[in-house]
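Visitor: coordinates only, sequence not included:
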C-alpha cells in the first residue's frame, strides 16, 4: 500500500513498484547483492567479485541502491579513508529470491544456450 492506501501494482505504468522491479532486473544489481551476501565489502573487493563491471557503473549502482535503502555506505575515519558497503535489513530480504534466480540460471544455462543456438540456426538459414 502507498501512503494513500492504494495497492501497488507493477503492471500499472505509473506505479513506483515498477521502477523498483526494474532496478532489481538491472544487469549489475543482483550481482552486487550476491557479492554482499557474505558481509560488508570494500569497493575494490566488490569490483573484483563482480567481474566486468566498470568503476563508474559500480559507483552508480551502489549509489542507487543506497538511495533505495537497500545498502549502507560506511566511511571509516582512517588515512586513507576506508569505505565499506553492506546490505541493510531490507536489502537482505532480497537474498532468498536472488539465490533462487542464481540457482535457476546456473542449472538451466546449458538448456537456454542450446535453445538460442537452435533458434538462430532455424531463423538464419
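Guide: Arrived safely, thanks for sending. The structure presented is a predicted model; accordingly, all values stated were derived computationally and were not measured. Numbers count the residues shown, from 1 in each chain.
Visitor: from here on, contacts and neighbour counts on C-alpha atoms
Guide: Fine.
Visitor: What ranges does this structure have for its helices?
Guide: For the chain, applying DSSP state H gives helices covering 16-24, 29-36, 43-49, 55-67, 89-92, 95-123.
Visitor: mind checking which of the ones you listed is nearest residue 9?
Guide: Of all the helices of the chain, helix 16-24 sits nearest to residue 9, with 6.7 Å by CA to CA.
Visitor: and that closest one with helix 95-123, angle?
Guide: 70 degrees (axes from the mean of the first three to the mean of the last three CA atoms, to 10 degrees).
Visitor: Quick check: buried residues in helix 16-24?
Guide: By 16 or more other CA atoms under 10 Å, the buried positions in helix 16-24 come out as 17, 18, 23, 24.
Visitor: any idea which of the helices of the chain is most buried?
Guide: Among the helices of the chain, helix 29-36 has the highest mean neighbour count (mean count of other CA atoms under 10 Å), at a mean of 20.
Visitor: who's in contact with that one?
Guide: With contact meaning CA atoms under 8 Å, 6 or more residues apart in numbering, helix 29-36 is reached by 23-24, 41, 46, 49-50, 61, 85-87, 91, 94-95, 98-99.
Visitor: ok, second structure coming up, stack it against the first:
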C-alpha cells in the first residue's frame, strides 16, 4: 500500500497573493537560499563548513534557511550516529534542478557588481544634488 499522498497540481500564478507558488518564489529568492544551493552543488557539506563558506550568515539564519529548504524538499539532512553527531546537508534531486538558476544568479551578480556599484553611486549623488521638497508645518 502506497502511503505517499497523491501529488496535487496547482494552477500556479505567483502574481496572486494566495497562490502557493508565491511562497516557493519567496523561499528561492532569499539570498541565503541562492548561496546555499551553490555551496551544496558539489555534494554533502557539514553545517560548520557551510557557515565558514558563506561569510556573514548567522547560525540562526543558516539553521532557519536549511530547515525551510529541507521542508520544501530541496535539501536532505542526514544525521550520523556518532558522538558528537555528524550532520550533513545535500541537495535532493529537486534541489539539484535549481543549481543552474542559482549559480547563474550568483555569477551574474559577481560579473556585474562594478556596474551596479557605479549606478548606485550615481543615483546617490543625484539624490543629494536634487532640491528637496519643502514641507509645510
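Guide: Done, it's in. None of these values were measured; they are calculated from a predicted model.
Visitor: I'd like the TM-score for the two structures, please.
Guide: Superposed pair, TM-score by TM-score structural alignment, normalised by the length of the first structure: 0.94. Supporting alignment: 123 aligned residues with a CA RMSD of 1.2 Å.
Visitor: just to revisit the earlier point, wait, which of the buried residues of helix 16-24 of the first structure is closest to residue 10 of the first structure?
Guide: If you rank those by distance to residue 10 of the first structure using CA to CA, residue 18 comes first, at 4.5 Å.
Visitor: do you know how far the nearest residue to the closest one once chain neighbours are set aside is from residue 17 of the first structure?
Guide: Closest residue in space to residue 18 of the first structure, ignoring its immediate chain neighbours: residue 10 at 4.5 Å, by CA to CA, 6 or more residues apart in numbering. For residue 10 of the first structure, the distance to residue 17 of the first structure (CA to CA, to the nearest Å) stands at 5 Å.
Visitor: got any residues that touch both of those two?
Guide: Common contacts of residue 10 of the first structure and residue 17 (CA under 8 Å, 6+ apart): none found.
Visitor: nearest spatial neighbour of the corresponding residue of the second structure for residue 84 of the first structure, skipping sequence neighbours?
Guide: Aligned by TM-score structural alignment, residue 84 of the first structure pairs with residue 88 of the second structure. Using CA to CA, 6+ apart and skipping residues adjacent in sequence, the residue nearest residue 88 of the second structure is residue 46, 4.4 Å away.
Visitor: Just tell me what the one you found corresponds to in the first structure.
Guide: Per TM-score structural alignment, residue 46 of the second structure is aligned with residue 42.
Visitor: rewinding a little: shouldn't the match of residue 84 of the first structure be in contact with residue 78?
Guide: Yes - counting by CA atoms under 8 Å, residue 88 of the second structure does reach residue 78; the two are 5.3 Å apart.
Visitor: Neighbour count for these two, which is higher?
Guide: residue 88 (18 against 13; other CA atoms under 10 Å).
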